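*Asks:* sharing a model prediction with you, sequence too.
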Amino acid sequence: MKSALNLCLLLLALQVQGQYIFDLSDKQRKQKIPYSPDHSQAEDENLAHVKIAPSNADFAFSFYKQAREEAGNKNIFFSPLSISTAFAMLSLGARSNTLNQLHKGLAFNLTDMEEPEIHKGFQHVLQLLNDPRREVQLNMGNTLFISDQLKLLPKFLDDVTYFYYSEAISSNFQNSLEAIKEINKYIDTKTHGKIVDLLKSLDSDTVMVLVNYIFFKGYWEKPFNNLYTRDDDFLLDANNSVKVKMMHQNKGFNIHRDENLSCWVVEIPYKGSATSLFILPDEGTMQQVEDALLKETVYNWMQSLKKRKIYLDLPKFSISSAYDVKSLFEKMGVTELFSDQADLSGAAVKTLLKVSKAVHKAVVDVSENGTEAAAVTLIEVVPLSAEFPPPPHIRFNRPFLMMIIDKITHGILFMGKIVNPAKED
């Protein structure tokens, strides 16, 4: 059995007061993007970021379902784009079956797309997400902390720099305490103090740490008035509840009732090119809705939205979630990368490498100015003769699903399930 030096992947996601939404409709595909304001729909279809969007969506829902199995009654919140970007970047150094497993785990089919197109797609996503002309604050980046003992192959270093705009920072892993301090300081800075002291320890033979981070801050197009925020009950289950700060609005929103899945869907727009999607299953149907989470399902929801005035209740909350991505990936069939059979021969000179640790942490804050997650209950009254039906009352007062997706890149930035908005971790 061969020995291998270790790589560590740290994947970070910050969502503060805002989000984007997933929409593959023709209308949204015609939306202007910063680099080509007059492009046609046909041209958009050929853009690199559009080509990888379906695979990234498939990966997001696949990862969610694995996370759900381990979460139990805990909140779920993560950035699938952060995870897929990090592993796609690492795949530049993977070979043979290790590479094949990575492609399959990330939902990329090389019969539909050539490998260079994958990396070109992520390159375009990074360009679009980091465009300083956006109205919202959105930053995503990658960094390699590299031991003095490790010599990366020039092509790998060139490719991660060119496609993923990755920084390469020399780090003294022989002094693990200093290396941990350096990496944690970097994470603290990039996440604006939201994630601190994430890295607790390093394996003694670690030679590289890959960090991916995403930070988002946006604001509601129509903010909630904090004068209407009040204490209310959030129903954890049939017998238990917690007190939350519940926000309120009485305005027109795009809503949809999915009778097949027994859930309500609400879209809430943000300033700029941002919007939010919230899904509230009927009592007892959460698993049914979760099982149906596919890109086709979300597409159908978005196509079916109709504007209507509603009474909306939405909880304030701040939560974080952490995941052992290594464990979840192994359950998704990506095993070789973490074993002594790993083939990362395209990354380093005469050095056998494997991934020893891959962790992901995501944090979200929701307030009157903006939010990132919510859920919906609608009581619909059908009048017998009234010309205008009264506005339905939609209350996010029990567990709900959330998605945050960028309309420009069609990429899912964040997704999750809020089971208990009063519990931070």
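*Replies:* All right, it came through fine.
*Asks:* only C-alpha atoms from now on, for both contacts and neighbour counts.
*Replies:* OK.
*Asks:* distance between the ends of stretch 187-201?
*Replies:* Separation of the first and last residues of stretch 187-201 by Cα to Cα, to the nearest Å is 15 Å.
*Asks:* flag every buried residue along that stretch.
*Replies:* For stretch 187-201, the buried set under the neighbour-count rule, 16 or more other Cα atoms under 10 Å, comprises 187, 188, 190, 191, 194, 195, 198.
*Asks:* checking my notes, the fifth one in a helix, right?
*Replies:* In this case it means residue 194. No: read with DSSP: H, G, I helix; E, B strand; the rest coil, residue 194 is coil and lies in no helix.
*Asks:* nearest spatial neighbour of it, skipping sequence neighbours?
*Replies:* Counting by Cα to Cα, 6 or more residues apart in numbering, residue 188 is the residue found nearest to residue 194 once chain neighbours are left out, at 6.8 Å.
*Asks:* below is an additional structure, to be compared with the one above:
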Amino acid sequence: MMKNTMILGLSAMILASCATTQHKQDVNNNVNSNVEATKNPNNMDTDYLILSDGQHALIDRANQFALDLFRTQAGMDSKVISPVSVSFLMGMLANGADGDTKDEIFSTIAGDKNISIDELNDTYAAILRTAANGDKLTTVNIANYIAVNKHFKLKNAYTDAVSNKYAANVENLDFSSPKTLKHINQWCSDQTDRMIPSIIDHLNPSDIAVLMNAIYFNGTWTDPFSKKYTRQENFQGYTRDIKKVDVMHQNHKFNYADNSQYSAVELPYGNGQYSMTVLLPNEGVSIDEMMKQLTTAELAKLQQQMDKCIVDLKLPRFSTTTDVRLNTPLSTLGAKTMFSGNADFSRMADAGLFVSAMLQKAKIEVSEEGTKAAAVTAAVMTMSALPHEQPRHVKFYAKRPFVYMITENNTNAILFIGQYTGTEN
């Protein structure tokens, strides 16, 4: 297993070390003393999963897109999105785009309009490869699909590219038939274990194609919580209101860091290839203030500065569902032409096409056993026009709004990012 070089950090702030002799009295809770998960229990050929420097750099820039996209969703409600699902869909669109449309897509998801389409495709192919050959204790499914109006034809080179690099299934369907809408939504349900039962409400006979990405994650905590320690406790909401929520509790050794803005704890799944990092703003610091400080460079430093601590951990058990239209957020981030009549998708088809709607539905369920999360992103195309030292004991009580991320630790890709503010959607 490659060293996890991702998730979170603040370079301008000094993180407290947990490698001290400080002790605090254990609370009356379950103290788990299991050894750490082995790094490559499956005897996998890790050379097969090694990314090039260019691919690492591209994923770092994609993670900046993830943070920027999350910031467009600021608000007081709980929410979750899957930036990697958006990136996969945008990658498939990039293969059919040219001119300003292509440049804007590249600049938005990869931070560089001059990267080659081959580099982009190879990077996403590597993410697919890693997801399929990773932690046997964690289920990760990433699938791509294109439904094409039977009266329309995509270019062969485009179909070959998305089929070979994105493993996309391309299907010709009758868009005037109600069965087609049911078929498309059934694909969403099947690929997400029914967590996302549908993605689009209607389909026009004049629509040309529907491009979709689905991602499903089902991970069991390496160190599960015991249900007998879950209690109803106060949670201070975004507007400082107090509500009762189910709060899980355990004492265990986790990677931990803190600074003047927030504290962070990393919770691994399975053999450690995937993890959730929870960022808890300090008292008096809002999520918005915390997120303004975060860049991919700063995020990477936090992970390297984390230390093993005995964490007295409290985390709400929660479920969040988000349904968002992405036209405006992506336009704000720079990819606006693809939503207009000036869009250039001439590498996709010999016709004037534009993206009339881009939608994402995402859901996450966090429980004592682990985490289930799923997202489907759809684009409707329309004719246009320190091991020997004693760890200190710390408290991490997530009883006020916090941010969380689920990442894959070989590619460093952020699969899901969300916030919990005490609301259930």
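*Replies:* In hand now; what should we look at? Please read these numbers as outputs of a predicted model, since none were measured by experiment.
*Asks:* so the residue nearest to residue 194 of structure 1 sits against residue 199, correct?
*Replies:* No: judged on Cα atoms under 8 Å, residue 188 of structure 1 makes no contact with residue 199 at a distance of 10.9 Å.
*Asks:* ok, back up a step: what's the farthest-apart pair in the buried residues of stretch 187-201 of structure 1?
*Replies:* Maximum pairwise distance in the buried residues of stretch 187-201 of structure 1, criterion Cα to Cα, is 12.7 Å, between 190 and 198.
*Asks:* tell me which residues of the longest helix seen in structure 2 are tucked away?
*Replies:* The longest helix of structure 2 (DSSP state H) is helix 53-71. Across helix 53-71 of structure 2, burial judged by 16+ other Cα under 10 Å covers 55-56, 58-70.
*Asks:* could you do stretch 411-425 of structure 2 as well?
*Replies:* 411-423.
*Asks:* I'd like to know how many residues surround residue 216 of structure 2.
*Replies:* Using other Cα atoms under 10 Å, residue 216 of structure 2 has 25 other residues around it.
*Asks:* now the residue nearest to residue 194 of structure 1: how far from residue 13 of structure 1?
*Replies:* 12 Å.
*Asks:* would the residue nearest to residue 194 of structure 1 count as being in a strand?
*Replies:* No: read with three-state DSSP, residue 188 of structure 1 is helix and lies in no strand.
*Asks:* now do the contacts for the nearest residue to residue 367 of structure 1 once chain neighbours are set aside.
*Replies:* Distance criterion Cα to Cα, 6+ apart; nearest residue to residue 367 of structure 1, sequence neighbours excluded, is residue 316 at 5.2 Å. Residues in contact with residue 316 of structure 1, defined by Cα atoms under 8 Å, 6 or more residues apart in numbering, are 244, 245, 246, 247, 365, 366, 367, 368, 421.
*Asks:* how far away is the first one from residue 318 of structure 1?
*Replies:* Read it as residue 244 of structure 1. Residue 244 of structure 1 is 11 Å from residue 318 of structure 1, by Cα to Cα.
*Asks:* so for these two, which sits in the more crowded spot?
*Replies:* residue 244 (20 against 17).
*Asks:* how about the helices in structure 1?
*Replies:* For structure 1, the helices defined by DSSP H occupy 26-29, 41-45, 48-71, 80-90, 96-105, 115-129, 154-164, 176-190, 286-291, 295-304, 325-331.
*Asks:* dump those to JSON lines, plus distance to residue 139 of structure 1.
*Replies:* Formatted as JSON lines, the helices of structure 1 follow (distance: least, Cα to Cα, whole Å):
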{"stretch": "helix 26-29", "distance to residue 139 of structure 1": "22"}
{"stretch": "helix 41-45", "distance to residue 139 of structure 1": "23"}
{"stretch": "helix 48-71", "distance to residue 139 of structure 1": "17"}
{"stretch": "helix 80-90", "distance to residue 139 of structure 1": "11"}
{"stretch": "helix 96-105", "distance to residue 139 of structure 1": "25"}
{"stretch": "helix 115-129", "distance to residue 139 of structure 1": "7"}
{"stretch": "helix 154-164", "distance to residue 139 of structure 1": "13"}
{"stretch": "helix 176-190", "distance to residue 139 of structure 1": "9"}
{"stretch": "helix 286-291", "distance to residue 139 of structure 1": "29"}
{"stretch": "helix 295-304", "distance to residue 139 of structure 1": "25"}
{"stretch": "helix 325-331", "distance to residue 139 of structure 1": "22"}
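*Asks:* let me know which of those helices is tucked in deepest.
*Replies:* Most buried of these by mean neighbour count (mean count of other Cα atoms under 10 Å) is helix 80-90; its value is a mean of 24.
*Asks:* all strands of the stretch 151-300 of structure 2, in order?
*Replies:* Under the criterion DSSP state E, counting those that start in this stretch, the stretch 151-300 of structure 2 contains strands at 169-173, 207-220, 231-236, 242-258, 262-269, 274-281.
*Asks:* which among these is found nearest to residue 345 of structure 2?
*Replies:* strand 207-220 (12.2 Å).
*Asks:* distance of the residue nearest to residue 367 of structure 1 from residue 109 of structure 1?
*Replies:* Distance from residue 316 of structure 1 to residue 109 of structure 1, by Cα to Cα: 40 Å.
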